[in-house]
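Engineer: The sequence isn't on hand, but the structure is:
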């Protein structure tokens, strides 16, 4: 009976230790996964902010060229935006942990602006201005609006970047 009791308690304690070890391993794995996603999202957001800064410069250049009645040689590659890790951040349930409702709404609002369709729309405005299909004032209005949206979106991404930074 003594051997059975000793074997039982040894097995029981070994099993309990294995459960505790498994629990800590899972917690460590989840923390590491979250840290990696945040690190990659940070890199993605930095890339997107730099793109927006370039877009702001190009739009300003286009507006200046239009003011001088010069040809507008601007092509905004809006579809270069990357959302892979933002989507992963969402899929893993981390959005609510790091971002508030306003941040989430602002991101949802800006995502459709950086597609191939938006790229074609914005760049078509330059083509129309070069061919005198639209007036200077209409071009100014549309590109000023785009410039304002890009600036607003850059601020949104910078704010999110500060919240998820490791």
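Structural biologist: Sure, I can see it. Keep in mind that what you see is a predicted model, and the values were worked out from it rather than measured. Numbers count the residues shown, from 1 in each chain.
Engineer: Only C-alpha atoms from now on, for both contacts and neighbour counts.
Structural biologist: OK.
Engineer: Now find how far off-centre the top helix by length along the chain is within its chain.
Structural biologist: Secondary structure of the chain per DSSP state H: the longest helix is helix 2-67. Helix 2-67 sits 16 Å away from the centroid of its parent chain (Cα atoms, centre = their mean, to the nearest Å).
Engineer: second one coming, line it up with the first:
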């Protein structure tokens, strides 16, 4: 599980929790990856203003794997789907064999507030079922939003 924020065009992982039988992945607390190819990054980019998103796209979409989305129009379509369903999916876009589901968390009590962080479940592609994982990830993101809104 990851807790991450977006800094410019990068996802910055604030925390990473792993289990004993977890799939080995390259992310680490304090590490960075391009936001456009991580589930946490896409969960947050989906809520960016048009000028903020244009700034990210203007930096270019670097390919990390054969599945990384590098065409701006395709990324924008993916972000529209992400915003509509409430969670993002990374299907081997940052690392071959690794996929993730992420949902955004707000810092204020309103679900309409801009997200400040995202949480994700990441694992081996062969065992990850986004339709099963997404409800749990979304519930965790809502719980984090609730905690961040507390005085």
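Structural biologist: Perfect, thanks for sending it. Predicted, not measured: the structure shown is a model, and the values here were computed from it.
Engineer: Give me the TM-score for this pair.
Structural biologist: Once superposed, the chains reach a TM-score of 0.25 (TM-score structural alignment, normalised by the length of the second structure), with 69 aligned residues with a Cα RMSD of 5.2 Å.
Engineer: Would you mind pulling the contact partners of the next helix or strand after the longest helix of the first structure?
Structural biologist: Downstream of helix 2-67 of the first structure, the next assigned helix or strand under DSSP states H and E is helix 84-91. Applying Cα atoms under 8 Å, 6 or more residues apart in numbering, the contact partners of helix 84-91 of the first structure are 37-38, 40-41, 44, 95.
Engineer: give me that answer again for 6 Å
Structural biologist: With contacts defined as Cα atoms under 6 Å, 6 or more residues apart in numbering, helix 84-91 of the first structure is touched by residue 41.
Engineer: Next one: residue 136 of the second structure from residue 100 of the second structure, what distance?
Structural biologist: Separation of residue 136 of the second structure from residue 100 of the second structure (Cα to Cα, to the nearest Å) stands at 13 Å.
Engineer: So those two - more neighbours on which side?
Structural biologist: Neighbours were counted for residue 136 of the second structure and for residue 100 using other Cα atoms under 10 Å; residue 100 has more, 27 against 16.
Engineer: Give me the nearest residue to that one, chain neighbours excluded.
Structural biologist: The shortest distance from residue 100 of the second structure to any non-neighbouring residue, by Cα to Cα, 6 or more residues apart in numbering, is to residue 122 (4.2 Å).
Engineer: how many neighbours does residue 74 of the second structure have?
Structural biologist: Neighbourhood size, residue 74 of the second structure [other Cα under 10 Å]: 11.
Engineer: Need the three-state assignment for it.
Structural biologist: Classification of residue 74 of the second structure using DSSP: H, G, I helix; E, B strand; the rest coil returns helix.
Engineer: Excluding sequence neighbours, find me the nearest residue to residue 134 of the second structure.
Structural biologist: residue 101 (6.3 Å).
Engineer: Tell me if the one you found really is in a strand.
Structural biologist: Yes: counting by three-state DSSP, residue 101 of the second structure falls inside a strand.
Engineer: from what I can see it touches residue 120, true?
Structural biologist: Yes: using Cα atoms under 6 Å, residue 101 of the second structure is in contact with residue 120, at 5.4 Å.
Engineer: For the second structure, which segments count as helices?
Structural biologist: Counting by DSSP H, the helices of the second structure are 39-45, 50-58, 72-85, 130-149.
Engineer: May I see those organised as JSON lines, with distance to residue 91 of the second structure added?
Structural biologist: Below are the helices of the second structure laid out as JSON lines (distance: least, Cα to Cα, whole Å):
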{"stretch": "helix 39-45", "distance to residue 91 of the second structure": "9"}
{"stretch": "helix 50-58", "distance to residue 91 of the second structure": "20"}
{"stretch": "helix 72-85", "distance to residue 91 of the second structure": "12"}
{"stretch": "helix 130-149", "distance to residue 91 of the second structure": "10"}
